[in-house]
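Student: return a 3D structure for these sequence lines:
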Amino acid sequence: MSSLAKIHIAKSQLGLDDETYRALLARVAGVRSAKELNPRQIGAVLAEFERLGFKPTAAKRSGRAAPKPAVDRKALIGKIEAQLADADRPWAYADAMAKRMFKVERVEWCDSDQLRRLVAALTYNAKRNGRTV
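Tutor: Coordinates of the predicted model:
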């Protein structure tokens, strides 16, 4: 967020009318408009707004989702092993799935997210073939 945006947010948060706002700018920085402020004056104006009660808030993060907690790889490998045993399939079957799904030669080389997705695929296959999960 730009400094000018912060100044305008502070103005509205404090409920200042245009005349009072411009008087504050003139008193603190000697200007009548926020776009005439240099960086040092912007800091002084923001400090004055904070003295008057402005509470700056952190900008909301957008875009990326919060990272998922790391799942124990050993537990995921155990689930894969159990599903393979239940389906009477060899480890080569899981390796082939990993290669097809993620372009990874062996299940042991998959990361936690890939292992989680492999478990989901095996679960889907078990349900489709009438096996209990």
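
Student: use CA for all of it now, contacts and neighbours both
Tutor: OK.

Student: the longest helix in this protein is where?
Tutor: Longest helix of the chain, by residue count under DSSP state H: helix 112-128.

Student: got a list of what L122 touches?
Tutor: Listed by CA atoms under 8 Å, 6 or more residues apart in numbering, the contact set of L122 reads 80, 83.

Student: also this sequence, please, to line up against the first:
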Amino acid sequence: MANLKAQIHIAKTQLGMDEDTYRAVLKAATGKTSCKDMGVIDLNKALQAFKDRGFKSKPPRKKTTATLTDKLITLWRAMGDEGILRDASDAALRSYVDRQTSGQFKAPQFCDNHTTIKLIEALKQWQKRVQKQANVK
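Tutor: Here you go, the predicted model:
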């Protein structure tokens, strides 16, 4: 029900309606002038009235952001490609995670967000140190 109310308010904004026009559309569609007085059926009628006036609801955006675990794995592989790591295998990463977390986590997939962020930051620092040393030589 809250989703329907939100869509109606988005429609009002998208269509650039002033308050009086908005209330008039609600009243014409449902006989009520406020969403808070409406049930699901009335809210659907009101939403349809806005769609009839040109409101286009957009489908929810798909999540495309990588998970923290994906970021950790990507950074590990990048460091391997740069030659920073002797062994850039998944087994080596699991061993690194196990050591860095004192055995609390055996693989990156099992780490909580806080721990994964700490691991990412530690790898970034390691990467910076090596890159800085390479630039000094």
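
Student: so what number do they get for TM-score?
Tutor: Superposed pair, TM-score by TM-score structural alignment, normalised by the length of the first structure: 0.53. Supporting alignment: 115 aligned residues with a CA RMSD of 4.7 Å.

Student: tell me which element M17 of the second structure falls in.
Tutor: Assigned by DSSP states H and E, M17 of the second structure belongs to no helix or strand.

Student: any idea how far G53 of the first structure is from the counterpart of it in the first structure?
Tutor: When the first structure is aligned by TM-score structural alignment, M17 of the second structure is paired with L16. Separation of L16 of the first structure from G53 of the first structure (CA to CA, to the nearest Å) stands at 12 Å.

Student: likewise C110 of the first structure?
Tutor: Counting by CA to CA, the separation of C110 of the first structure from G53 of the first structure is 52 Å.

Student: equivalent analysis for A70 of the first structure, please.
Tutor: 42 Å.

Student: try V119 of the first structure
Tutor: From V119 of the first structure to G53 of the first structure the distance is 54 Å (CA to CA).

Student: just the helices in the first structure please.
Tutor: 3-14, 18-29, 39-51, 73-87, 91-102, 112-128.

Student: and those: which comes nearest A66 of the first structure?
Tutor: helix 112-128 (14.1 Å; CA to CA).

Student: pull out the buried positions in the closest one.
Tutor: 112, 114-116, 118-119, 122-123, 126 (16 or more other CA atoms under 10 Å).

Student: and A70 and G53 of the first structure? which has more neighbours close in?
Tutor: For A70 of the first structure versus G53, neighbours defined as other CA atoms under 10 Å are more numerous around G53 (12 against 9).

Student: that one contacts L14, correct?
Tutor: Yes - contact criterion CA atoms under 8 Å: G53 of the first structure and L14 qualify, at 7.2 Å.

Student: against E121 of the second structure, how distant is T65 of the second structure?
Tutor: For T65 of the second structure, the distance to E121 of the second structure - CA to CA - is 18 Å.

Student: could you do M38 of the second structure as well?
Tutor: Noted for M38 of the second structure: a distance of 50 Å to E121 of the second structure, by CA to CA.

Student: could you do K132 of the second structure as well?
Tutor: 16 Å.

Student: check G31 of the second structure too.
Tutor: In this view, G31 of the second structure and E121 of the second structure are 58 Å apart by CA to CA.

Student: do the same with K45 of the second structure
Tutor: The separation that K45 of the second structure has from E121 of the second structure, given CA to CA, amounts to 51 Å.

Student: ok, T69 of the second structure next?
Tutor: On the measure of CA to CA, T69 of the second structure and E121 of the second structure end up 13 Å apart.
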